[in-house]
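*Asks:* How does the following fold in three dimensions:
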Amino acid sequence: MANTTSAKKATRKIARRTIINKSRRTQMRGAVRTVEEAIKSGDRDAALKAMTRAEPELMQAAQRNIIHKNNASRKVSRLAHQIAKLAK
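*Replies:* So this is what the prediction gives:
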């Protein structure tokens, strides 16, 4: 348990940020899930449309330190590769 006033304030701030970060993480995961579902169904146009929404979500999450930037880049790269394989 926090004893000093600054530690108590930090605990309150962390609690507020956690709620916001959870919301952003959920939004990001949902965007990625729509791309993965479109890829699984084999619908390239839907996958491309979903990817245009998911890529900025991933990169914004990386900018806001919700996920690491390399993690976001890796996810974008892998999804793009899977979409490209649909064209063949």
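
*Asks:* CA only for contacts and neighbour counts going forward, please
*Replies:* Fine.

*Asks:* top helix in the chain by residue count?
*Replies:* Looking across the chain with DSSP state H, the single longest helix is helix 5-41.

*Asks:* Buried by neighbour count: which residues of that one qualify?
*Replies:* Asn21, Arg24, Arg25, Gln27, Met28, Ala31, Val32, Thr34, Val35, Glu36, Ala38, Ile39 (16 or more other C-alpha atoms under 10 Å).

*Asks:* Can you name the next helix or strand after that helix?
*Replies:* Using DSSP states H and E, the helix or strand that directly follows helix 5-41 along the chain is helix 44-63.

*Asks:* Contacts only, for Glu36.
*Replies:* Residues in contact with Glu36 (C-alpha atoms under 8 Å, 6 or more residues apart in numbering) are Ala47, Leu79.

*Asks:* Next, the structure of the following sequence, for comparison with the previous one:
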Amino acid sequence: MANIKSAIKRIEVAERNRLRNKSYKSAVKTLMKNYFAAVEKYASNPNEDNLTEVNQRMAAAYSKIDKAVKHQVLHRNNGAHKKARLAKALKPYFSTPEAQASAS
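*Replies:* Below is the predicted model of the structure:
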């Protein structure tokens, strides 16, 4: 254990930040998992209610990811990568025949 006052304070601050970071990361993982579950539900039964749920869960996950990036819990590139994964999961269910033809 540290004896110097500034070292003691740094230990306390580091512990406080560790717990905050852990909370943000856990929340991001949970919201992403909930979103992927909603996308699977929408894929098996595409209707307006399921789409609304998917959009709500995506908004919640995006919000938490953005907050984690803002508080420097996640690096901005890591946050962007997570958001891209979320968008990519839903994209196949909205592909149009014109888009598929131009991609070929």
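
*Asks:* so what number do they get for TM-score?
*Replies:* Overlay of the two chains. TM-score (TM-score structural alignment, normalised by the length of structure 1): 0.85; 88 aligned residues with a C-alpha RMSD of 1.7 Å.

*Asks:* quick revisit: save the buried residues of helix 5-41 of structure 1 as CSV, and put in distance to Leu58 of structure 1 too.
*Replies:* Shown next, in CSV, are those (distance: C-alpha to C-alpha, whole Å):
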residue, distance to Leu58 of structure 1
Asn21, 13
Arg24, 10
Arg25, 9
Gln27, 10
Met28, 6
Ala31, 9
Val32, 8
Thr34, 13
Val35, 12
Glu36, 14
Ala38, 17
Ile39, 17
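
*Asks:* Glu57 of structure 1: which of these is nearest?
*Replies:* Taking C-alpha to C-alpha as the measure, Glu57 of structure 1 sits nearest to Met28 out of those, at 5.4 Å.

*Asks:* excluding its backbone neighbours, what's nearest that closest one?
*Replies:* Distances taken as C-alpha to C-alpha, 6 or more residues apart in numbering put Glu57 closest to Met28 of structure 1, at 5.4 Å, once the chain neighbours are dropped.

*Asks:* which one in structure 2 is aligned with the one you found?
*Replies:* Here Glu57 of structure 1 is matched to Lys64 in structure 2, going by TM-score structural alignment.

*Asks:* what's the burial count for that match?
*Replies:* Neighbourhood size, Lys64 of structure 2 [other C-alpha atoms under 10 Å]: 20.

*Asks:* Isn't it up against Ala27?
*Replies:* Yes - assessed by C-alpha atoms under 8 Å, Lys64 of structure 2 is found in contact with Ala27 at 7.4 Å.
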